[in-house]
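Visitor: Using only what follows, build the 3D model:
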Amino acid sequence: MSLKNLETYKSHILEYGFSIIDNVFSDDEVEKIIAVLNGIDTSWENFRKSEDLFAIRQFLKEIPEIKDLIFNDNIQRIITEIFGEKYFVVKSIYFDKPETSNWYVAYHQDLTISVDKKLELSNFGPWTTKQNQFAVQPPLNILENIYTIRIHLDNTDENNGALKVVPKSHSKGIYRPETIDWKIESEKICNVEKGGVMLMKPLILHGSNRTTNGKKRRVIHIEFSDMELPEVLQWAERIN
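Guide: The predicted model follows:
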């Protein structure tokens, strides 16, 4: 399955903050990814498990054998033609929202990056530390530069937690969700088919509702940048 012209998706994400591309992975490719996921040991400390959510942080580092399955020709084209030639992975998470999940996510922006250490740096902060993983809010230009790919392993709509977004909110800087004026903003539900991807800018306001249709929602979330951090700091999850 080769993707047609990617320019339309590129212009859409730049203007609206998101874009949806179907048929990036064949059914066979999705099944191979799911087979690897079904075989992993879920007791590791980077795994978070509850009735409502199962998540693997630093996903590509924890499950390195999955990289070849994820970076197929279509994904590599999306990275180079939509993001840019020099973009590399800076963060990856796997989310499994089970069939009975009551997990919902309020509107928010993704405002932190994963870095290798904590130190005093002007315009970097606040900081959070979880299990020796350091996250920090960087200067706005670093956040504006990031692109996210969300690979969908299941058909996803508003009934099983598809993302809802506020189009164009990615171009308004730090945007506090409690200040959304629904008289001027709109909401878009981002349905994605199994094997499709959603591209988004992390500054777009996004959230998701509880699952109501008893269907799974499994998503691989990968963030990319082509910016180097100030020389004393490194991207914690960098993969070229």
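
Visitor: contacts and neighbour counts: CA atoms only from here.
Guide: OK.

Visitor: Give the next helix or strand downstream of the longest helix anywhere in the chain.
Guide: Using DSSP state H to define each element, the chain has its longest helix at helix 27-38. In the C-terminal direction, the helix or strand that comes right after helix 27-38 (DSSP states H and E) is strand 47-49.

Visitor: which other residues reach that following strand?
Guide: Residues external to strand 47-49 that are found in contact with it (C-alpha atoms under 8 Å, 6 or more residues apart in numbering): 54, 55, 56, 57.

Visitor: Another for comparison:
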Amino acid sequence: MNLQNHKNSIIEEGFTVINNIFSDEEVKKISEVIQDIDTSKETFRKSEDLFAIRQFLKEIPEVKELIFNENLKRIIKEIFGENYFTVKSIYFDKPEKSNWYVAYHQDLTISVDKKVELENFGPWTTKQNQFAVQPPLDILENIFTIRIHLDDTDENNGALKVVPKSHAKGIYRPETIDWNVETENICNVERSGIMIMKPLILHGSNRTTNGKKRRVIHIEFSDRELPEVLNWSERMN
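Guide: Got it, this is the predicted structure:
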């Protein structure tokens, strides 16, 4: 694994794809753990188009050692650095019949433990007693997101599409995208592979058209401490 190329790609383009991070056996075990859970809690969201588990690593702690295998730990250390910790985790299942389309957007909020008035923090949202806030830009610029793929994913079952280099342009309103200047890249990822991206990259996904599942574990990492009164709600070293 030549990780320097991937590191350069994340810095310059805002994303990279690395396949073969997990063995078939590891993917199978992760899938089995997810299938066995009690889905009645309020952190779980279920509809025909989407099944999601918020605070995934907290809700299913037994999956942690399967996910953080030697390959992933090495990637985090060499690409992100020694001091990074997880700050958010979600599991998404985009089922075979999903008509769920996600318009271009940036990930502009972080999950925190409470709502407090703080300069440069806002707007705030609250979902199911979970607090999310848009922090200052430097905190967002510092986050890395890893998306672990449990299924082969391409443009026919909701692979992420991104606008390369858009992560370096600050807050970028999707309605102002000039397609004469920007390009779109579809990020195909093999089952057992990962995509790493900066949350400020403009990204979205199309509906599923090939009747195949798309299961993804989304984990965000930071090495920043928040102002004293505020904590990352899912902080985990």
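
Visitor: Superposing both, give me the TM-score.
Guide: The TM-score (TM-score structural alignment, normalised by the length of the second structure) is 1.00; 237 aligned residues with a C-alpha RMSD of 0.4 Å.

Visitor: just to revisit the earlier point, in the second structure, point out the residues matching the longest helix of the first structure.
Guide: Per TM-score structural alignment, the counterpart of helix 27-38 of the first structure in the second structure is residues 24-35.

Visitor: and for that stretch, what are the contacting residues?
Guide: Stretch 24-35 of the second structure is contacted from outside by 60, 62, 63, 66, 67, 150, 192, using C-alpha under 8 Å, 6+ apart.

Visitor: Please say which position in the first structure the fifth one maps to.
Guide: Same thing as residue 67 of the second structure. When the two structures are superposed using TM-score structural alignment, residue 67 of the second structure falls opposite residue 70 in the first structure.

Visitor: list the contacts for residue 108 of the first structure?
Guide: 176, 177, 205, 206, 207.

Visitor: one more time with 6 Å
Guide: Applying C-alpha atoms under 6 Å, 6 or more residues apart in numbering, one finds that residue 108 of the first structure lies in contact with 205, 206.

Visitor: Check residue 52 of the second structure too.
Guide: For residue 52 of the second structure, the contacting residues are 44, 45, 91, 92, taking C-alpha under 6 Å, 6+ apart as the criterion.

Visitor: buried sites along stretch 196-213 of the second structure?
Guide: Judged by neighbour count using 16 or more other C-alpha atoms under 10 Å, the buried positions of stretch 196-213 of the second structure are 196-208, 212-213.

Visitor: which two in these are spaced the farthest apart?
Guide: Within these, 200 and 212 form the most distant pair, 28.1 Å apart (C-alpha to C-alpha).

Visitor: So which of the buried residues of stretch 196-213 of the second structure are in strands?
Guide: Restricting these to those inside strands, with DSSP state E as the criterion, leaves 196, 197, 203, 204, 205.

Visitor: Among these, which one sits closest to residue 144 of the second structure?
Guide: Relative to residue 144 of the second structure, the closest of those is residue 197; by C-alpha to C-alpha it sits at 6.1 Å.

Visitor: can you tell me how far the residue of the second structure most remote from its centre sits from residue 161 of the second structure?
Guide: Computed with C-alpha atoms, centre = their mean, the residue of the second structure farthest from its C-alpha average is residue 180, at 28.0 Å. Distance of residue 180 of the second structure to residue 161 of the second structure, given as C-alpha to C-alpha, to the nearest Å: 17 Å.
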